[in-house]
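>>> need the 3D shape of this:
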Amino acid sequence: MPIDLALVLDLLGCSFFAVSGSLLAVRKGFDLVGSVLLGSLVGLGGGVLRDLILNAGPPAAFSNPIYLAAPLLAAAVVYLLAGRVERVSRLVLPFDAGGLALFCITGTLKALDAGMNPAAAILLGVTTAVGGGILRDVTANRVPHVFDPKDLYAIPALLGAAMAAGLWYLGWLNLVTGSIAAAMVFSLRMLTLRFHWHAPLAARSWAIPRFRRG
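Below is the predicted model:
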């Protein structure tokens, strides 16, 4: 049987993001219901937003029950296996990076398959990748990673979406090349966390005091 690349990567992305949401729920002291809901927000939110923008009928998260398994399983696994809070805090970011890497690929692929031009497809890929994380972080009452001046979040997703679009147009996008592209995005995201890379501020440092006056 032919492999549905978008579905496979989508489900993997949902799972990674859902685990990151459930781990954050543990860190914040939420109950099991809160863990499922937070995992659902981050695991399904970006895909729902993508499908609504594509206007291709009901979002996949509501039309295909298999998507609901990801947050439920994530909450169960975290409930049974999560250790100390300090260890949990270190695990949130790698799982979030995995979801980011996979969703920027699937969002771009679905947009291209729907007939979007490359620029729009890349933009939708980034939106898919960061959308769920924004919902998770706002719900958990913390600044979303995409707005953190000491972090790079959207840029790795942008590069991954661009790679996916390029591979698609060349006819080289398959499970292997898509996974390699996702692995490169994941590695870049982890490197930004390890070496504290960040983008320039919205204004040069010498100009910021002027904006703060008044």
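>>> switch to C-alpha atoms for all contacts and neighbour counts from now on
Fine.
>>> which helix in this protein has the most residues?
Assignment by DSSP state H gives helix 85-113 as the longest helix of the chain.
>>> and that helix, what does it pack against?
Using 3 or more CA pairs under 8 Å, 6 or more residues apart in numbering; DSSP states H and E as the contact test, the elements touching helix 85-113 are helix 5-28, helix 32-54, helix 118-139, helix 154-170, helix 175-195.
>>> of the ones you listed, give the one that comes closest to Pro94.
Ranking the helices and strands packed on helix 85-113 by proximity to Pro94 (CA to CA) places helix 175-195 first, at 7.2 Å.
>>> can you name the next helix or strand after the closest one?
Stepping forward along the backbone from helix 175-195, the first helix or strand reached (DSSP states H and E) is helix 208-212.
>>> tell me how far that following helix lies from the chain's centre.
33 Å (CA atoms, centre = their mean, to the nearest Å).
>>> Thr177: what's it in contact with?
Under the criterion of CA atoms under 8 Å, 6 or more residues apart in numbering, the contact partners of Thr177 comprise Leu167.
>>> do you know how far it is from Asp137?
Shown here: Thr177 relative to Asp137, a distance of 31 Å by CA to CA, to the nearest Å.
>>> same thing with Glu86?
Using CA to CA, one gets 19 Å for the distance from Glu86 to Asp137.
>>> so His145 makes contact with Tyr153?
Yes. Shown here, His145 and Tyr153 form a contact pair, counting by CA atoms under 8 Å, at 6.2 Å.
>>> report the contact partners of the closest residue to Arg136 other than its chain neighbours.
Leaving aside its chain neighbours, Arg136 sits nearest to Val42 (5.3 Å; criterion: CA to CA, 6 or more residues apart in numbering). The contact partners of Val42, taken as CA under 8 Å, 6+ apart, are 14, 17-18, 21, 131-136.
>>> in JSON lines, list these along with neighbour count and distance to Ala82.
As requested, the contacts of Val42 are exported to JSON lines (neighbours: other CA atoms under 10 Å; distance: CA to CA, whole Å):
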{"residue": "Cys14", "neighbour count": "34", "distance to Ala82": "19"}
{"residue": "Phe17", "neighbour count": "39", "distance to Ala82": "16"}
{"residue": "Ala18", "neighbour count": "34", "distance to Ala82": "14"}
{"residue": "Gly21", "neighbour count": "34", "distance to Ala82": "13"}
{"residue": "Gly131", "neighbour count": "26", "distance to Ala82": "25"}
{"residue": "Gly132", "neighbour count": "29", "distance to Ala82": "22"}
{"residue": "Gly133", "neighbour count": "27", "distance to Ala82": "21"}
{"residue": "Ile134", "neighbour count": "21", "distance to Ala82": "23"}
{"residue": "Leu135", "neighbour count": "19", "distance to Ala82": "23"}
{"residue": "Arg136", "neighbour count": "27", "distance to Ala82": "19"}
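>>> how about this one, so we can line them up?
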Amino acid sequence: MEQVPDFWQNIKLVDIIEFLGTFAFAISGIRLASAKQFDWFGAIVVGLVTAIGGGTLRDLLLDVTPFWLLSSVYIWCTVIALLFVVTFRKSLVRLNNTFFWFDSIGLGLFVVVGSEKAMTLGYPWWVVIIMGTITGVVGGIIRDILINEIPIIFTQELYAVACILGAGLFCILHYLGVDMIIVQVASAVFVFVIRIIATRYQLKLPVLKGED
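A predicted model of the protein is given here:
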């Protein structure tokens, strides 16, 4: 039987990014679940699938063991996110854009994680971009389906496009030989900034219309 590696051994920056992304996405899912008046168990489920959904599909497509099966830290991260929301629920309720901020942060961080994993496994740039995008958006799609909402990837400003552009920047900077830490930070911030600008100025792709 293959020995399960210890998450805390040889921890890298990408592991920290993945943990922070998990925490941010879990909070975004739990925040929406609380708005729908889910109980604690329902909130944990929504938060967990938001945090691990994209990475799970990515790993299955890349034919590797899903990341959360190698360490319980991601489940505990979701539990901590629940306690965070419960503890600071009054402040989070007053901040109407709480979901947006945490979702945007998680989006940027997970695009980096997905892109780097595909690149480390030796896949070409176009696969890296697809895997970065999948890691960023799929968890949110599952979350929205569970809470009976139209997935925000289809309705909000440049959501998936931000992931594609961020993963593209990751590839460009990497192939230019830029230090990996700079590549990771720049790509995550780029996705976050695109989401902020797109939302601020309501930048959207053209709507596909049927017959008038």
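>>> if we can go back for a sec, which one of His145 and Tyr153 of structure 1 is surrounded by more residues?
Neighbours of His145 of structure 1 and Tyr153, each counted by other CA atoms under 10 Å, are more numerous for Tyr153; the result is 26 against 16.
>>> mind listing what the more buried one touches?
So, once contact is read as CA under 8 Å, 6+ apart, Tyr153 of structure 1 ends up touching 130, 145-146, 189.
>>> trace it over to structure 2, please.
Tyr153 of structure 1 maps onto Tyr159 in structure 2, with residues paired by TM-score structural alignment.
>>> how close does that match get to Ser72 of structure 2?
29 Å.
>>> spatially nearest residue to the aligned partner of Gly139 of structure 2 in structure 1 (excluding sequence neighbours)?
Applying TM-score structural alignment, one finds that Gly139 of structure 2 aligns to Gly132 in structure 1. Nearest-residue entry for Gly132 of structure 1: Val42, 3.9 Å, with adjacent residues in sequence omitted and distances by CA to CA, 6+ apart.
>>> what is the neighbour count of the aligned partner of Tyr201 of structure 2 in structure 1?
Matched by TM-score structural alignment, Tyr201 of structure 2 corresponds to Phe195 in structure 1. As a burial measure, Phe195 of structure 1 scores 8 neighbours (other CA under 10 Å).
>>> likewise for Leu109 of structure 2?
Burial of Leu109 of structure 2 is recorded as 30 neighbouring residues (other CA under 10 Å).
>>> from Trp40 of structure 2, how far out is it?
Applying CA to CA to Leu109 of structure 2 and Trp40 of structure 2 gives a distance of 26 Å.
>>> assess the claim that Ser104 of structure 2 and Phe190 are in contact.
No. The criterion here is CA under 8 Å, and Ser104 of structure 2 misses it with Phe190 at 10.8 Å.
>>> those two: which is more packed in?
Ranked by neighbour count (other CA under 10 Å), Ser104 of structure 2 and Phe190 place Ser104 first, with 26 against 20.
>>> what residue of structure 2 matches up with Val33 of structure 1?
The alignment partner of Val33 of structure 1 in structure 2, by TM-score structural alignment, is Phe41.
>>> who's in contact with the most centrally placed residue in structure 1?
Centroid-nearest residue in structure 1: Leu100, 3.0 Å away (criterion: CA atoms, centre = their mean). Listed by CA under 8 Å, 6+ apart, the contact partners of Leu100 of structure 1 are 13, 17, 129-130, 157, 186.
>>> 10 Å instead, please
When contacts are counted by CA atoms under 10 Å, 6 or more residues apart in numbering, Leu100 of structure 1 touches 13-14, 16-17, 46, 94, 125-126, 128-133, 153-154, 156-157, 160, 182, 185-186, 189.
>>> now do Val113 of structure 2
Under the criterion of CA under 10 Å, 6+ apart, the neighbours of Val113 of structure 2 are 13-19, 21, 55, 131-132, 135-136, 167, 184, 188.
>>> which of those residues lies closest to Phe88 of structure 2?
If you rank those by distance to Phe88 of structure 2 using CA to CA, Gly21 comes first, at 19.2 Å.
>>> so how far is Ala60 of structure 1 from the aligned partner of that closest one in structure 1?
With TM-score structural alignment as the criterion, the equivalent of Gly21 of structure 2 in structure 1 is Gly13. For Gly13 of structure 1, the distance to Ala60 of structure 1 equals 14 Å [CA to CA].
>>> which of the two has more neighbours?
Under the criterion of other CA under 10 Å, the comparison of Gly13 of structure 1 against Ala60 puts Gly13 first, with 30 against 19.
>>> is it correct that that one is in contact with Val130?
No. Here Gly13 of structure 1 lies out of contact with Val130, judged by CA atoms under 10 Å, at a distance of 11.8 Å.
>>> common neighbours of Ser104 and Phe190 of structure 2, please.
By the contact definition CA under 10 Å, 6+ apart, Ser104 of structure 2 and Phe190 are jointly contacted by 162, 196.
>>> identify the residues contacting Asp96 of structure 1.
With CA under 10 Å, 6+ apart as the criterion, the residues that contact Asp96 of structure 1 are 13, 15-21, 42-43, 129-130, 133, 186, 189.
>>> let me fix that, I meant to ask about Gly21 of structure 2.
By CA under 10 Å, 6+ apart, the contact list for Gly21 of structure 2 reads 15, 27, 51-52, 102-113, 136.
>>> before we move on, what about Phe211 of structure 1?
Per CA under 10 Å, 6+ apart, neighbours of Phe211 of structure 1: Ala203.
>>> quick revisit: between Gly13 and Val130 of structure 1, which contacts overlap?
In contact with both Gly13 of structure 1 and Val130: 42, 96, 99-100, 103-104, using CA under 10 Å, 6+ apart.
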